[in-house]
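Colleague: Coordinates for the following, if possible.
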Amino acid sequence: MTGAHRGGRVRVAVTGIGVRSPAGNTPDEVFATLLAARSTAAVVPGLAERGMAVRFACLVPFFDTDAHIGRREARQIDRPTALVLCAAADAVADAALTPVAEPERAGVQIGTGVGGLASMEATTRDHGERPSAMPVHTVPRTMANSAACRIAMRHGFHGECTTYATACASGTTAIGEAARRIRHGELDVALAGGVDAPVTPVIMGGFHRLRALSVRNEAPERASRPFDADRDGFVMGEGAAVLVLERWDRARARGARIHGEIAGYAATCDAFHIVAPRPDGEPASRCMRLALADAGCAPADIGHINAHGTSTLLNDRSEARAIARCFDGHSPPVTAMKGVTGHLVGGSGALEAALALLCADRGLVPPVANLRSSPEAGMVDLVVGAPRAVPPAPVLSNSFGFGGQNSCLVLAPAPAGDRPATTRALR
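Modeller: This is a model prediction of the structure:
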């Protein structure tokens, strides 16, 4: 298990992590916020001033772009691109990744659920009456692939540069597909993750019309409550997370400190309904089983599950049934981070995969925020009240998106000799 191959195939190491999230702008900050089960939801003045039906969300606190983005570039990009550029720069620094000798074997895979919609909304609002006066950077700002391409330009990666749009599963899909490219010998290193910044009037209004959002305006900090009996919808969030993925032997040869590995990945489709999951959870359960098989793991090998856990009635119920099916009623500990961070849409799966790996490595599973009682408690072992200590073991991270897009990752902590020191530059 410590060599360059797992079951005869190339292993994929995670050597760097970068984040920009409502729960913090470094992995350690996010980890501490999750362990405290401290919700980050708050009223957004711009939404309140417009009299929106939902007036709160989970926003990224102030983040310094000056270290990573020049003033000229800042005028050319939108908020999602700024978020993910900063996250990618931190991931590269965390990995101590120097310019690669073969840039054509270095790629970028980024997921986004909303793409350039937020930028298009703002441009239409500000310039829709005078199309001839549109800003010159309108098209680059609104292209869904702008974020991935700017990351590639910044770091000089000439390999495959791809943008994935699988709704709420986009970040997970991007990481899984990047791992596949490395396994299959197409890439040696990749920057992979997800981003979205969808807290805008049109997007918030649209999700509200779908009855997907919580309407707890009087108590936003208690609104996101995955698997809770009193859940009434998810809380919109924003953020980005990027992982540095490398061939295991390459990472070892350059002396990289390894966070863990992408051990398994799978994707399926419900093919059932455009916004509702299949009630019995069978396609999601099959995705979990396929990811476990891809990792060479049995259900009993999984130390805990990072659930998609949106805090909506149908999705949480379907996911609980899927977990019960996959694990034959013997659920490992289950947590859900969206009670703290809200739903980052395309960024959620990437952030959750990164933090799930840290949880597995450090042996602590965060409790589900705002969970008091759950109708799903008989099907899954939900972590409630306080963090739970678990032995280092592989973790299953789930992402399920609109359109029935299911993506699952199995992430394994590194062997003891390869784990980061506690003083590592995760900050």
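Colleague: Every contact and neighbour count from this point should use C-alpha atoms.
Modeller: Fine.
Colleague: And R317, how far from V380?
Modeller: Distance, R317 to V380, using C-alpha to C-alpha, to the nearest Å: 10 Å.
Colleague: between the two, who's got more neighbours?
Modeller: When R317 and V380 are compared for neighbours, V380 comes out ahead with 25 against 22, by other C-alpha atoms under 10 Å.
Colleague: distance of the more buried one from L213?
Modeller: 24 Å.
Colleague: part of a helix, is I305?
Modeller: No: judged by DSSP: H, G, I helix; E, B strand; the rest coil, I305 forms no part of a helix; its state is strand.
Colleague: this one as well, want them side by side:
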Amino acid sequence: MTEVVVTGLGATTPLGGDVAATWAGLLDARTGVSELSADWVDEHRFPVRIAAQLAVEPDRDLDFVELKRMDRCEQLALIAARQAWRDAGLAEDSVEPARRGVVVGTGIGGALTLVAQHDGIRTRGLRGVSPQTIPMIMPNGPAAMVGLEFRARAGVHAPMSACASGAEAIAWAWRMIKAGEADVVLAGGADACITPAIMAGFVRARSMSSRNASPDAASRPFDAGRDGFVLGEGAGVVVLERAEFAAARRARVYGRLAGAGMSNDAHHITAPDPDGIGQASAMTAAVRTGGLAVSDIGHVNAHATSTPLGDLVESATIRHVFGDRPVVTAPKGVLGHLLGASGAVEAIATLLSIKDGLVPPTANLDSLDKRIELDVVAKAPRKVALTAAISNSFGFGGHNVTLAFSAL
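Modeller: Presented below is the predicted three-dimensional model:
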């Protein structure tokens, strides 16, 4: 039976420009949320004036031409992918291009470019629109840019399942390797859409926190006083390999991607099924396909976005499937919601929790909602010996994805 292992990690987030800085920020519960200073915030009198912006701008890692030819979400995907490839110790001749794959998802895509080009044509006419517009706004742009960089001829795919996109990309990459289609796959997600139209849409949907006076306390998963999520930007990419291939090249291995579960609520375009049936299906499928037992799962990295209904439904479903035994955390308290990148970045955090035996605290959890009957880590990291853990990602449209990781 083909096993899939993780050999490389890459990320750029509101907590840092790489995995090490992001992981340290999670363990320290150091917030990446801050007040927005863009002119449009005042111009449009935005009621939400906070977001989780990148800690390190892309121009640190990309040259002028790359910055001009790629949308911000594509830039972030490429930065994370390059980090992951280097971290895996892969060289150009390490794997045949025909055995390399890429799966990178996004929730929104090239929103910043679309807005900029719309402004350009209004102010300067046709000459105000870049000839690179289409490659920059197309939803498969992040995957395509990574695929070109690494000559991934086994297949380049771009799942779009809202906030579950990054996790779904990793699940599809797992399936590619299981099916014998590739030996090495770069997989993850990227999003960068802190822009007026996108934020206005979330504001109108009443899904965002409006704690403008205290940005560091705005995102508070599972807390009784939560009032919505905080929009963020970032990217996360992992290198998945067929275990035998990794062993043959003596690769350093972080752990095993044991299983993956995907389902849909088929209930509502934005609200989760209150019974959690679809979420439970994804969780149990991840455990089952990973050859694990429910009792093996010692940790749950929760999707928990800090919305009143979403956190409650997920917590009840976790308890239904696993009881109150697993140690739970919710990284969006410091990361904000990275949309299509969140599942990939949080998959990395889940894997590191197993590897390091540490579960990061859930930030701003001052008063656990009494209806949430789980062991949620707060205040400080908790030392836990873990053999297996899951990471949940859920998205508008009813998408549910759960990834199950295990130690070797």
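Colleague: counterpart of A154 of the second structure in the first structure?
Modeller: Matched by TM-score structural alignment, A154 of the second structure corresponds to G159 in the first structure.
Colleague: contacting residues for that match?
Modeller: Taking C-alpha atoms under 8 Å, 6 or more residues apart in numbering, we find G159 of the first structure in contact with 103-108, 187.
Colleague: Sort out for me which of those residues are in helices.
Modeller: Nothing among those maps onto helices, per DSSP state H.
Colleague: which of these lies closest to C359 of the first structure?
Modeller: V108 (25.3 Å; C-alpha to C-alpha).
Colleague: Counting neighbours, what do you get for the closest one?
Modeller: 30.
Colleague: Assess the claim that L351 of the second structure and L408 are in contact.
Modeller: No: contact status for L351 of the second structure versus L408: not in contact, 11.4 Å apart, counting by C-alpha atoms under 8 Å.
Colleague: which residues are in contact with both of the two?
Modeller: By C-alpha under 8 Å, 6+ apart, L351 of the second structure and L408 have these common neighbours: G255.
Colleague: So which of these two has more stuff around it?
Modeller: Neighbours were counted for L351 of the second structure and for L408 using other C-alpha under 10 Å; L351 has more, 26 against 13.
Colleague: Which strand or helix spans that one?
Modeller: Using DSSP states H and E, L351 of the second structure falls within helix 342-356.
Colleague: what sits up against that helix?
Modeller: For helix 342-356 of the second structure, using C-alpha under 8 Å, 6+ apart, the contacting residues are 9, 11, 23, 163-168, 170, 188-189, 234-238, 254-255, 300-301, 303, 331, 358-360, 385-393, 403, 405-407.
Colleague: That one aligns to what range in the first structure?
Modeller: Helix 342-356 of the second structure maps onto residues 348-362 of the first structure, going by TM-score structural alignment.
Colleague: if we can go back for a sec, quick one: the match of A154 of the second structure and S39 of the first structure, what's the gap?
Modeller: 39 Å.
Colleague: Next step: the contacts of helix 342-356 of the second structure restricted to strands.
Modeller: Within the contacts of helix 342-356 of the second structure, residues falling in strands by DSSP state E are 9, 11, 188-189, 234-238, 255, 300-301, 358-359, 388-393, 403, 405-406.
Colleague: which of the contacts of G159 of the first structure are buried?
Modeller: Among the contacts of G159 of the first structure, those buried by neighbour count (16 or more other C-alpha atoms under 10 Å) are 103-108, 187.
Colleague: Of those, which is the nearest to L371 of the first structure?
Modeller: Among those, and counting by C-alpha to C-alpha, the member closest to L371 of the first structure is V108, at 36.9 Å.
Colleague: measure that closest one to L396 of the first structure for me?
Modeller: According to C-alpha to C-alpha, V108 of the first structure stands 23 Å off from L396 of the first structure.
Colleague: can you tell me which residues contact the residue nearest to G155 of the second structure when sequence neighbours are not counted?
Modeller: Excluding its sequence neighbours, the residue lying closest to G155 of the second structure (C-alpha to C-alpha, 6 or more residues apart in numbering) is G101, at 5.0 Å. Counting by C-alpha under 8 Å, 6+ apart, G101 of the second structure touches 147, 152-156, 173, 182-186.
Colleague: ok, 10 Å please
Modeller: 146-147, 150-157, 173, 176-177, 181-187, 239-240 (C-alpha atoms under 10 Å, 6 or more residues apart in numbering).
Colleague: What lines up with it in the first structure?
Modeller: Using TM-score structural alignment, G101 of the second structure pairs with G107 in the first structure.
Colleague: ditto for L312 of the second structure
Modeller: In the first structure, L312 of the second structure lands on R317 (TM-score structural alignment).
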